[in-house]
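S.K.: 3D model of this:
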Amino acid sequence: MDTATTHYLRLATAKELSLQFHEAVPVTIESLSAALCCTPRNVKFILRKLEEQSFIHWQPGRGRGHHSEMTLLRSVNEALEESFLELMGRGKMKEAIELIGSTEKNDALRERLLNSLNKQMGFHSHAESSSGQDVLRMVRSRRLAELDPAFVYTAFETYLLGQVCSTLITYDAKTGTFLPDLAHMWEYNEDHRVWVFYLRKGVRFHHGRVMTSQDVQATLERLRTVDSPFIWLYRDIERTEVVGDYCIRFYLSRPNRFFLNLLSCVSMTILPYDVDVTQQLIGTGPFRINEINETVLIISAFDAYYGIRPHLDRVDIWFVPNLGPYERHYELPGTDRLKLATDDTGSNSVDYPATGCRYMLINFRKAGIHHQLEFRQAMRIVFDPVALVRELGSNRITPANSFLPWKSAEHAWRESSLEDARELLYSSGYRGEKIILAYTVAKDQKEAEWLKQRGASIGLCIELQPFVEFPNVRETSEADLIIAEEVLEDDWQFGMINYFINKRNYFHICLSPDLQSVFYQKMENFLQQNEEQRSSLLNEAEDLLRDNCWILYGCHMNKKALLNQSLFGLHTAEFGFMDISKLWIKNQ
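M.R.: Next up is the predicted model:
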């Protein structure tokens, strides 16, 4: 914020001054000097500036023994809000967002500032050139997490990588087939142990160099070098052979019928061999990164993209932690903030019933009553999927008995009795001890409070432990239970096998080594099976989870968003996010 506002807030909040809004209060230069942390000479200069800008009324004392008087002409909230609007008007988004961060203890002001911020989100056309610049601004309720393909673990970051980078092939969920991308053709031998990929020519990375097969080879080697949590999936690759600049051959130790799935997933995002991705993310995708820090990610259209250039010229994604309940907004200036609703009149509506669900994890790394099966069975009833959907509603669309909605639909649903849960609690040996439930502030508040209330009705003492960042291993290590949400990739079989064996996710963090080994053994030959056999293995894995209450399924979600009618080219990318490479705005 500007210097005058900073000085004013120091004075207005100084306890030793006890200044009052619209009330003359006696002060001394010495006390003002202490509050402002400056010399008495500078105090007079600052007071003159504050009076000129109508922050205060200053009445200097006349003669010895007469105190000066100061009157605050603005409340602290007014000063903050005016400063915020001024920053927004000058395009200083970073400073404005930092100012929002300073209002955490003032919910009413914070809400007003967030509403003002949301009005600045959406499409903007800047006359920065003869043709103008089309810019889309978005806001996110948490900071950007890992954006390294070797370690990415969250849906939004995986989606972003798909806008900045590319893979050899892509999975088409509508047809269940694989399509060419950086590779225009591929072939394999009869036993699926030798795979050959032929690359497009002339594909350029964002730093200008042409992509070759050497980059593909280096991408795979990097997964091994950095010990990526995905490396288990690629353990069958014995060696790779570069056959010129535009052909690469993979030799496998055993047949692999899942190999195309592995080369279309985010971990095999092709990176340049001559750039350190930890310092600068360079890809071949439709957008390139201009700026990235904890406050903002700015990406711009890559004019040399090998596909169709995006219609948008730039996308600014601002990160405002603790923004509030998680919603997706794609707004235009001058419109009200669009929230999820059942009335879609006047807006384009996009529904994305996500593959995946909300669920509860049991932390087996921590000792406690939750190791008893009867206790987990009691929690299964407290976290009843039917009651969850019926009582909380919103975009919780159907009860879950699996990560897969079509499997949950086969279940004969009925609501369980909390009295049965009370009996199971007693049988488990529970005698009123505190159970810590961890949840993310932005998404899980309603479920957490709902669970606490239901638990209390049968004598279960649940203490809520909110956290912001995901995952936060330190904070959640003290929790007995964790509310989580998993949205699977369009290639749902890859999504599930990655969930079961990825060492970076909460599922792996919460399971004991013995339980982890159960899953690794069950999936030992997963990659060698055909599609039907793989589905059967995944069903068996979910049966283990369900029968032992190692996780408790909650509900399936609809990632619905409302968009202004001026937005066109609406296509969903993975996880239900808008494919911004296809968005365009119809100027009225």
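S.K.: Every contact and neighbour count from this point should use C-alpha atoms.
M.R.: Will do.
S.K.: what about residue 190, neighbour count?
M.R.: The number of residues packed near residue 190 is 8, by other C-alpha atoms under 10 Å.
S.K.: Proceed likewise with the subsequent sequence, for comparison:
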Amino acid sequence: MNQDYFRLRATFPRQKADFRLKELESIWYLSSKQVKRRLLKFQEKGWLTYEPGHGRGHLSKLSFKTNFKKQFKMELAHALQTKNAENLLFLLELPLPLDWLRDFQAEIQDFFDFKHTNTQNEPIVLRKVLSRPITTLNPTQTAILHEHYLIKQLGDTLVEYKNDTLTPLLAHHFTADNAYQKWTFFLRKGVKFHNGKVMTSLEVKQTIEQIRHELGHDYYQFENLIAIECPSNHTIIFKLNQPERLFARYLADIKYVIRDIENETTPENWIGTGAFKITEKSDKKLKLTVNEHYFGYRPFIDEVDCFVADLPKFSTTLFDPNQYSDIAYSKKIQQIGGAEFLICNMNRKTIIQNQLIRQAIYEVLDMSQFKQRKGIPASHYFSKDSQPPQKSLTKAKHLLKKAHYQGEKIKLATLAHFKDTITLGKWVTQRANAIGLRIELTYFTFENDYYSDYLVNDIDCVLLGDIPTENDELAYLEFVSNHNLLIQRMLSTIQLTQLQKMIRHFKSQPSQLARHQTYLEIDKWLTSNYYLIYTVHPVREVFTHPMLQDVKEDYDYKTAWSI
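M.R.: Model (predicted):
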């Protein structure tokens, strides 16, 4: 299948077409001369007839030899028959009418489903479609929940945090002295990395030292760490110069997956101990294969194939599985932890530095008035602390007048390719413009923009969300302290210094209740200065395969046991 030809036919699905070369320049990313050469090659193959337009204003003409709907269906059937996932996803991504796919609904759903046979030789395979490319699998760099879960399949931490409790993982036991300044972890014996190397305390020490190097010795989780000792192959001791009651909880975070640093080529291609290992990786596919030597329970699933495709149809009309599948998918409304928010860029020397302007934006963002809202209006990070905020466009107008606002432009960025975020961004822009607040909406992607300097250098406000893996006190600490997240990137140096003092105060508190009170104080400082404006605590509608319906984490393939 020639993908360039199919892109052409998706643009011109009828038998004949009049067109300008610029139309094909944009879909093929070619110059006009290159477009002409490609069309002439297609003509030589007998696929079409090309008649160039001569002179300014004269359109070129194409005449195709085949009926594209029939050709498309034939290629789709062939991709399904040969189990060619790349071609199948390419065809599904083409901007074609939904009814062209109707005859293939059940077969496509069957393809992207669990494969299970009664024979011992056939592996159990899960195929999943990802809506965007994987940006990074570096444990210290990831800022996306799905990538966090993928890392958790590939590696393990010393301990894990589940159901509000720290439990052993690579360490079978750990202790702390009365001052919380000496933490000792006792390691499991016989744990192997994916390359067959046996894990010892040396690999644990090297991992932590590498992470300290990547994040900096002043990172809030390391600032009091003064020594790491390995008295034996299966014992490691961390010594601190100040009490760190949460130190073991820190080590349950995914950034602390233990790696074979000596044999690591890059932080992106690390070697872990996890239940799955990567056996294929490209821009369009990630293949995970079970680790037969995993120290814990062997996963029931043998292989996970993740395919990247921009498929809004995949989760809406075409792939509502209960319309045609004989598998009893469960439909759930889930409230997601954390919150969505707008953050102001305090490093930009623009009108956003004016607190009255930021407060006016706060008043504009009245989520109770947003009819397409998917969530509960938020005023704090945790939903249990939120109260419905009272906002007013009249007050926003008054604030603009008080600020002597002269129509300066404010650049607002929201995620591209996601209908809900785009809709919200447009609503905010229209609502602001209606009262004379000039907001210009632009878009960004995780894969191209988030990890670059684009947002910090060029954008005044960003609409985004933070979804923690665990809804506990460390979730908020990570939200305000993680260098990959926007609070650490958008606040000025002076503001970050003040925030760091409050974080140290948070860490020093002797009880969970006292730490919660300190979190509220930090949150109040961020929101009362209008650096951070919460929008909603999100909810989502999901279809869950019965194999995963009791799995708390959407992508924890290790704990899926039965069909």
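S.K.: From residue 45 of the first structure, how far out is residue 51 of the first structure?
M.R.: 10 Å (C-alpha to C-alpha, to the nearest Å).
S.K.: Neighbour count: the two, which is higher?
M.R.: Per other C-alpha under 10 Å, whichever of residue 51 of the first structure and residue 45 has more neighbours is residue 51, with 15 against 10.
S.K.: Give the helix, strand or coil label for the closest residue to that one other than its chain neighbours.
M.R.: Residue nearest to residue 51 of the first structure in three dimensions, not counting chain neighbours: residue 57, with 5.9 Å by C-alpha to C-alpha, 6 or more residues apart in numbering. Judged by DSSP: H, G, I helix; E, B strand; the rest coil, the three-state class of residue 57 of the first structure is strand.
S.K.: same thing with residue 306 of the second structure?
M.R.: Taking three-state DSSP, the label given to residue 306 of the second structure is strand.
S.K.: from memory it sits against residue 285, does it?
M.R.: Yes - counting by C-alpha atoms under 8 Å, residue 306 of the second structure touches residue 285, with 5.6 Å between them.
S.K.: dump the residue contacts of residue 170 of the second structure.
M.R.: Residue 170 of the second structure is in contact with 156-159, 187-188, 191, counting by C-alpha atoms under 8 Å, 6 or more residues apart in numbering.
S.K.: Return the subset of the residues you listed lying in strands.
M.R.: Among those, DSSP state E puts 159, 187 in strands.
S.K.: can you redo the contacts of residue 170 of the second structure as JSON lines with neighbour count?
M.R.: What follows is those, written out as JSON lines (neighbours: other C-alpha atoms under 10 Å):
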{"residue": "156", "neighbour count": "23"}
{"residue": "157", "neighbour count": "24"}
{"residue": "158", "neighbour count": "24"}
{"residue": "159", "neighbour count": "24"}
{"residue": "187", "neighbour count": "24"}
{"residue": "188", "neighbour count": "20"}
{"residue": "191", "neighbour count": "19"}
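S.K.: Tell me which two in the contacts of residue 170 of the second structure are the farthest apart.
M.R.: Longest distance between any two of the contacts of residue 170 of the second structure is 14.2 Å, between 159 and 191; criterion C-alpha to C-alpha.
S.K.: Many thanks, we can stop here.
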